[in-house]
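**Q** can you look at this prediction? I've put the sequence above it.
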Amino acid sequence: MAYPTIAVANAFIEKAQQGFLPDLDPMKLQKLIFYAQSWHLRLYNEPLVDDFFAKWPYGPVIPSLYHEVKRYGSKPITNLISNVSWKGDDMVIVTPTIPHCDQKTTALIDKIIEVYGPLRGTQLSYLTHQEGTAWSETEKEGAVIPNDMLAKHIK
């Protein structure tokens, strides 16, 4: 089951708030979710997030997430992402999260943080640009990077 992108983003933001993930700026968040999605597709043959990555100049980006966190610029993200939703006639604030009982997803996020978390967003961007990556194999800037390419090219 794929989660809303914001739920996965909030999982990483929570880890940063708890001190387990240094310098979580918007670029780093995008790249961590890219690696989480790629590894989830490779290991479990199903997407982790319900959105797509596009080829942008600084690496793979989920455009909807970009717009949620762009106000931070290159500064650390400090707050969970919430949205306004309607429940009947009432407006409610919703903060999507991954249930704590989903140990498979939690373990994957923890592993992504262990492996990629010490790197800065610019370093992660550099890694996504290497020859043979899904980003480098996607021809046109702005194009969607298909999930099968994410799974195929993650090493």
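**A** Here it is on my side, so go on. It should be emphasised that the depicted structure is a prediction, and the values quoted were computed from it without experimental measurement.

**Q** drop to CA atoms for contacts and neighbour counts, all remaining ones
**A** Noted.

**Q** what packs against the longest helix seen in the chain?
**A** In the chain, assigned by DSSP state H, the helix with the most residues is helix 26-44. Here helix 26-44 touches helix 5-17, strand 59-61, helix 63-69, helix 103-116, helix 121-128, helix 147-153, going by 3 or more C-alpha pairs under 8 Å, 6 or more residues apart in numbering; DSSP states H and E.

**Q** what's the most buried one of these?
**A** strand 59-61 (a mean of 25; mean count of other C-alpha atoms under 10 Å).

**Q** if we can go back for a sec, how about the helices and strands packed on helix 26-44 in JSON lines, adding distance to W135?
**A** Output for these, formatted as JSON lines (distance: least, C-alpha to C-alpha, whole Å):
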{"stretch": "helix 5-17", "distance to W135": "19"}
{"stretch": "strand 59-61", "distance to W135": "6"}
{"stretch": "helix 63-69", "distance to W135": "15"}
{"stretch": "helix 103-116", "distance to W135": "17"}
{"stretch": "helix 121-128", "distance to W135": "6"}
{"stretch": "helix 147-153", "distance to W135": "8"}
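
**Q** another structure for you, compare them:
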Amino acid sequence: MYSAVDISFFFIRKGVTPLKLQKLLFYSQVWYFVKYRNLLFKDEIQAWVLGPVVRNVWDKYRFIRRGDLINERYIEKDICDKEIVSHLNEIWKIYGGYTGLELVDLTHSESLWINARGEISPEQISTNTIKIDEQSISDFSLDGDGRIPVANNNVCGIATFNSNVGEELF
């Protein structure tokens, strides 16, 4: 099993901000579990104000300025497992065209994040863990061909009202 930092290198090579990276890691983990009933990486995902965050990945790239792409010099290794690379390419194909803030809006509409936040107010800091298991993923299902369905970002939120919201404010 890989770490979330290992998986992050795949997306860094594609060109991502720290905020966008966090949301791509979330969807990578969720959809991998839906497809294979195993976790892609061992790290927990927390329900932060601006959506799902893997804390140790955030710690690694937290110094990068808002809106800046993470430099490829941080890539330490490549993912060699063809099944995982194929999965990550599928995630990129579906979610890679969204901005970090659009992905914030999308993750805020997901029951996994909503349930992990519970009764916490939207602006309150939280380190609650997003639980990914058989029961919690019932909202996620593959299409008839066994593929991840195209994301529907018809939610209105942070990206719609304020595209200047801090990438650094997870």
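**A** Here it is on my side, so go on. Bear in mind the structure is a predicted one, so any value in this text is a computation, not a measurement.

**Q** mean shift between the longest helix of the first structure and the second structure?
**A** If you overlay the two and look at helix 26-44 of the first structure, the average distance to its match in the second structure is 0.4 Å (mean C-alpha distance after the TM-score superposition for the first structure).

**Q** which part of the second structure matches that helix?
**A** Under the alignment (TM-score structural alignment), helix 26-44 of the first structure falls on residues 18-36 in the second structure.

**Q** I62 of the first structure and V69 of the first structure, how far apart?
**A** Using C-alpha to C-alpha, to the nearest Å, I62 of the first structure is found at 11 Å from V69 of the first structure.

**Q** quick one: contacts for the residue positioned nearest the centre of the first structure?
**A** A centroid search over the first structure (C-alpha atoms, centre = their mean) returns I33, at 2.1 Å, as the residue closest to the centre. Residues counted as contacts of I33 of the first structure (C-alpha atoms under 8 Å, 6 or more residues apart in numbering) are 8-9.

**Q** 6 Å - rerun?
**A** Contacts for I33 of the first structure were tallied using C-alpha atoms under 6 Å, 6 or more residues apart in numbering; there are none.

**Q** I'd say V94 of the first structure and W86 touch.
**A** No - if you go by C-alpha atoms under 6 Å, V94 of the first structure and W86 don't touch, sitting 9.6 Å apart.

**Q** stretch 31-40 of the second structure: how far from the chain's middle?
**A** In terms of C-alpha atoms, centre = their mean, to the nearest Å, the centre of stretch 31-40 of the second structure is set 14 Å apart from its chain centre.

**Q** just stretch 114-121 of the second structure next, same as before
**A** 18 Å.

**Q** still on that earlier bit, of the helices and strands packed on helix 26-44 of the first structure, give the one that comes closest to T78 of the first structure.
**A** Among these, helix 5-17 comes nearest to T78 of the first structure, with 7.2 Å by C-alpha to C-alpha.

**Q** which SS class is I70 of the second structure?
**A** Recorded secondary structure, I70 of the second structure: coil (DSSP: H, G, I helix; E, B strand; the rest coil).

**Q** find the nearest non-adjacent residue to the alignment partner in the first structure of it, please.
**A** In the first structure, the residue matched to I70 of the second structure (TM-score structural alignment) is I77. Spatial nearest neighbour of I77 of the first structure, excluding adjacent residues (C-alpha to C-alpha, 6 or more residues apart in numbering): D25 at 5.4 Å.

**Q** just T5 of the first structure next, same as before
**A** V49 (5.1 Å).

**Q** now swap in Y61 of the second structure and tell me
**A** P18 (6.5 Å).

**Q** again with G100 of the second structure
**A** K20 (4.0 Å).

**Q** re the thing from before, and for the residue nearest to T5 of the first structure, the neighbour number?
**A** Using other C-alpha atoms under 10 Å, V49 of the first structure has 21 neighbouring residues.

**Q** surely it meets I6?
**A** No - the criterion here is C-alpha under 6 Å, and V49 of the first structure misses it with I6 at 8.7 Å.

**Q** against G15 of the second structure, how distant is N128 of the second structure?
**A** N128 of the second structure is 28 Å from G15 of the second structure, where distance means C-alpha to C-alpha.

**Q** equivalent analysis for D139 of the second structure, please.
**A** D139 of the second structure is 29 Å from G15 of the second structure, by C-alpha to C-alpha.

**Q** any idea how far the aligned partner of Y126 of the first structure in the second structure is from L112 of the second structure?
**A** Under the alignment (TM-score structural alignment), Y126 of the first structure pairs with D105 in the second structure. Distance from D105 of the second structure to L112 of the second structure, counting by C-alpha to C-alpha: 13 Å.
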